[in-house]
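# Quick one, fold the following:
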Amino acid sequence: MIRFALCLACLLLLSACQPPVRLMPAPAIFLNGEHNLFAANAHLDRSSQIEVFYATNRLAFGPSAAPAYTVFPGDELRMGVATLDIGGGGRSWDWLYEQSTQASAERRPQLLVNSMDPQATVPLGGSVDAPGEAALAYFRRIDEALAQAADPDLTIYVHGANTSVGRATAQAAQYRHFTGRNSVVLSFLWPSAENFMRFSHDVSKAGETAPAFAQLVRMLARHTRARHINVIAYSSGAMVASPGLALLGTPAPGYDPASVRLGEVYFPAPDADFRRFVGELQAYHGYPRRVTVTVNMRDSVLVLSRLHQRGSRAGRPDPSELGPEDAQWMVEASQRLDFDLISARAGDLPGMDRRSHVFWYDHPWVSSDVLLKMLFHFEPGQRGLQRNRSEAGLQYWTFPQDYETRLDAVMDGLVRTAAAQAQQDEKTSTQ
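The predicted model follows:
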């Protein structure tokens, strides 16, 4: 009990202020000079500045051109464009390229929000089909970005608890940066209290935000040309996205769940009630291309969350909490449906803190796996992961010792495929 109190006190001290977001370590696929996602971007903006879209149900106040977003929910969905600077001071692209393609133990550069430019506001619960002219103009701007991108999918990033607007926006921006800036990313900013001591606020507001998330996805599917809408819901972001996806997976008069074109859904270290998460998964499963959950059974944040919430978390699940039917469904889903469970164990991942909660972007192997899933829709075996099976028959995946060798082979295959496609395109254009 004393040990737990000391750990909690340390976390409270750490959460007293929001630390800056620093550029995450370069994924392993960027550390080999032969493979570079930046090279795949025909319209690469060689600048230390980067843009991401955003949407929020936070209550806003102040001037409409530059509102401040509170920690409380409002009755509108506000959408805009954020501009960030990596490193600050107008650093050169050559400097940022070096930071992005080399392993470095030095302090990583900060991601700083320069501006949050509001574009449109729609009422929550309003019409999905007729959101208004400003919203339609905003969706056209997303289409313009998609037309310039190598990746035709739109990815929504849903942040975790204890996260400010600036921090959540920066996290989305660094993910976009390491797609080679090939992907269009939208950060969904739900009303976190931005303080660990108010975690109960975050739990409450995350659950209440699910309808707003579902409305946003439906509007994006209805009014943009995105091939698929992908979702990355980190930590407590799963409390928003999982029930939101369950709503999207529920048919209704005049609404077909297939119309939202869900692509890859990724839950890294999901801080959501395990039993509820499994029930929600059953409600929407079959509509996304694949659903992936990555867990660390020693995740220290989820240990504390379980004590607070009195139930195991989806990112650190206790299978004994499931009834026989749900347990059997999980086994069958892992074996034959488009559901993947990945174990991120420190013993398999060199240099990883065994209690890590941030492994999905902090460890170069795991972040590489995320990119291969989201950008190329590869299944785990195609990404170089190793298949395992528990005594109960649950299939799960781990990172093998020769992962880097497997990763090189995967990237070599992508390069060969891209070269063959380029030759075919050139041949077609000359006919």
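# rest of the way, CA atoms for contacts and neighbours
Noted.
# buried residues in the longest helix anywhere in the chain?
What stands out as the longest helix in the chain, according to DSSP state H, is helix 403-430. For helix 403-430, burial by neighbour count (16 or more other Cα atoms under 10 Å) applies to 403, 406-408, 410-411, 415.
# How about stretch 392-403?
Those would be 394-399, 403, for stretch 392-403 by 16+ other Cα under 10 Å.
# And stretch 95-103, by the same measure?
Under 16+ other Cα under 10 Å, the buried positions of stretch 95-103 are 96, 99-102.
# Let's have those in JSON lines, adding secondary structure.
Rendered in JSON lines, the data for those read as follows (DSSP: H, G, I helix; E, B strand; the rest coil):
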{"residue": "96", "secondary structure": "helix"}
{"residue": "99", "secondary structure": "helix"}
{"residue": "100", "secondary structure": "helix"}
{"residue": "101", "secondary structure": "helix"}
{"residue": "102", "secondary structure": "coil"}
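# Tell me the one of those residues nearest residue 161?
Closest approach between the buried residues of stretch 95-103 and residue 161, by Cα to Cα: residue 100, at 27.0 Å.
# With residue 364 as the reference, measure out to the closest one.
12 Å (Cα to Cα, to the nearest Å).
# So which residues of the chain form strands?
Listed in chain order, the strands found in the chain under DSSP state E are 49-61, 68-86, 111-123, 154-158, 184-189, 229-233, 262-268, 290-295, 339-343, 386-389, 395-398.
# Please tabulate these in TSV and include distance to residue 368 as additional columns.
Formatted as TSV, the strands of the chain follow (distance: least, Cα to Cα, whole Å):
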stretch	distance to residue 368
strand 49-61	21
strand 68-86	21
strand 111-123	20
strand 154-158	16
strand 184-189	17
strand 229-233	14
strand 262-268	13
strand 290-295	13
strand 339-343	14
strand 386-389	15
strand 395-398	14
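# Now show me the structure for the sequence below, then we'll compare the two:
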Amino acid sequence: MSDTLRLLLALLELGPRLNDLLGDKWPPYGEELQELAGRAGRGEDPDKLRRSLDLLVVRLLAEPPAMELVERLMADMAAPTAARETVTRRGRVSPPVVPDTVRPTTDETTGVVTIPVFYGTDRARGDDTPARYFGGARGTLSLGVAEVSVPTRGRDLGELTSPSWWHFEFSANPEKHVILKTVGALGRDAFVTSLKDSLAAASDHDVLIFVHGYNVTFEDAARRAGQLAVDLKFAGRTLLYSWASAADTRKYTVDESTIDWSRDHFEAFLQLALGEIGAGKVHIIAHSMGNRAVINTLERVTSWQLPAGAAKLGQIIFAAPDIDRDRFVQLAAKFKGCAARVTLYASSRDVALLASKFVHGYPRAGEAGDALTVVDGIDTIDASLVDTSLVGLHHSYFGEKRSILNDMFNLIAQQLAPDRRFDLQASGDALRKYWSYRA
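Presented below is the predicted three-dimensional model:
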């Protein structure tokens, strides 16, 4: 059965539920679906049918009552074929088995790299499919390991590729897309043992913790962590802290409340990484609202009682931090010197941060221009000119632009100061020195 026909049949099956959600708005959609079914039955040109169905889906996604249901349908159809094939007779998916040896692997034939992402999360459990293993509601701190496959051929550096329903890609292709393959929960002791053994087998005994921002699912956070590990050529082990973002653009204030609630859980996860797994250094990349959990945790780092031989904080990267600039400056003074180096990436073209400033009334620490944050002990990098093709309009520029990924590689792998990184030039003056990308 073609993907077009599968989608058409799935929408027809959803008809009664969409009718309940849309009420008087539904009849035209129902009639159009019936018409499309008739055209399919008459063997109409597949390309014409596909374009008509495409337009119908776009309109349904613009209907708020139906949007979530249709988005869920698209996600189900885009789920990896392997995951769909494990559906049991009860209609659920068998929980994935955590691999005995958790190490990165490379398929030499396809160039696909599979990365273990050791996670901590305070999200509530969802179902047993990898895409919805954790939802957006708050839960308790849990640990485990996820497997993420990342193609290295035919994918641009920084690109977080996924199936495009408007291209009628309903099945994830490991050779084209970054895929969350499995998610497996582990008890605390098993998590520590598994991570410690995996790290001992690595060529580099450092770990990298990624903390995502607002409006991010667990699936996309894990995919981004895997993509960063591959594109940064990180030779240690990759960790993810996924706080319970609602993953809904309409729930910004809900996420704000949750990131504050999540701080103690992130602190416990960071202490575990520093003190229990045999790491050399712990590096952190925090994005957007996720910076709040990190910076509020670092405020208390000097009071921690870590065991002898604990790891040190290496590179801390604040990427596009959505936190009050004045509050950032206050806290930065308290954690000065806690890490080998602290770096702040800012942009004057980041529309998400400009919107946040509009909501809060004060500049955000991730803004550049007149609001650029320059603090003693932090290397501030103005990324506004990193790409003239509207880079700043995309809040995730930190993980998607080659120049910034190269710069983070030089930071983490090479431990280079800004004055030794070729793409950067000194800006400002002696009292307010920062760095910017060469035009």
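# between the strands of the first structure, which one is nearest to residue 6 of the first structure?
Checking those against residue 6 of the first structure by Cα to Cα gives strand 290-295 as the closest, at 24.8 Å.
# and residue 219 of the second structure, how many neighbours does it have?
22 (other Cα atoms under 10 Å).
# Double-check it against residue 135; I have them as touching.
No - using Cα atoms under 8 Å as the test, residue 219 of the second structure is too far from residue 135 to be in contact (9.3 Å).
# Relative to residue 228 of the first structure, how far out is residue 260 of the first structure?
Taken as Cα to Cα, the span from residue 260 of the first structure to residue 228 of the first structure is 8 Å.
# How about residue 219 of the first structure?
Counting by Cα to Cα, the gap from residue 219 of the first structure to residue 228 of the first structure is 13 Å.
# what do we get in the first structure for residue 342 of the second structure?
Aligned counterpart of residue 342 of the second structure in the first structure: residue 291 (TM-score structural alignment).
# Please disregard the earlier target; I meant residue 327 of the second structure.
Per TM-score structural alignment, residue 327 of the second structure is aligned with residue 276.
# Can you report how many residues neighbour that match?
15.
# Same check on residue 298 of the first structure?
Quick note: residue 298 of the first structure (other Cα under 10 Å) scores 18 neighbours.
# give the contact list for it.
If a contact means Cα atoms under 8 Å, 6 or more residues apart in numbering, then residue 298 of the first structure has 316, 354-356 as its contacts.
# swap in residue 371 of the first structure?
Contacts of residue 371 of the first structure (Cα under 8 Å, 6+ apart): residue 179.
# Aligned to it, what sits in the second structure?
Residue 371 of the first structure maps onto residue 409 in the second structure, by TM-score structural alignment.
# what does residue 227 of the first structure give?
Checking TM-score structural alignment: residue 227 of the first structure goes with residue 280.
# Relative to residue 210 of the second structure, how far out is that match?
Taken as Cα to Cα, the span from residue 280 of the second structure to residue 210 of the second structure is 17 Å.
# Looking at these two, which is more packed in?
Just comparing residue 280 of the second structure and residue 210: by other Cα under 10 Å the higher neighbour count belongs to residue 210, 27 against 19.
# Now do the helices in the stretch 301-439 of the second structure.
Applying DSSP state H, counting those that start in this stretch to the stretch 301-439 of the second structure gives helices spanning 325-335, 351-360, 397-400, 402-412.
# what's next to stretch 319-336 of the first structure, contact-wise?
Here stretch 319-336 of the first structure has contacts from 275, 278-279, 312, 339-341, 392-396, using Cα under 8 Å, 6+ apart.
# The same query, at a cut-off of 6 Å, please.
The contact list for stretch 319-336 of the first structure (Cα atoms under 6 Å, 6 or more residues apart in numbering) reads 339-340, 394-395.
# And those residues, which two are furthest apart?
339 and 394 (11.1 Å).
# before we move on, the earlier item: kindly reformat the contacts of stretch 319-336 of the first structure as TSV containing distance to residue 174 of the first structure.
Compiled in TSV, the contacts of stretch 319-336 of the first structure are given as follows (distance: Cα to Cα, whole Å):
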residue	distance to residue 174 of the first structure
339	26
340	25
394	34
395	31
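# Centre-most residue in the second structure?
Nearest to the mean C-alpha position of the second structure, counting by Cα atoms, centre = their mean, stands residue 221 at 2.8 Å.
# Which position in the first structure pairs with that one?
Residue 221 of the second structure maps onto residue 168 in the first structure, by TM-score structural alignment.
# Now do the closest residue to its match other than its chain neighbours against residue 3 of the first structure, distance only.
Nearest non-adjacent residue to residue 168 of the first structure, counting by Cα to Cα, 6 or more residues apart in numbering: residue 159, 5.7 Å away. Per Cα to Cα, residue 159 of the first structure is found 29 Å from residue 3 of the first structure.
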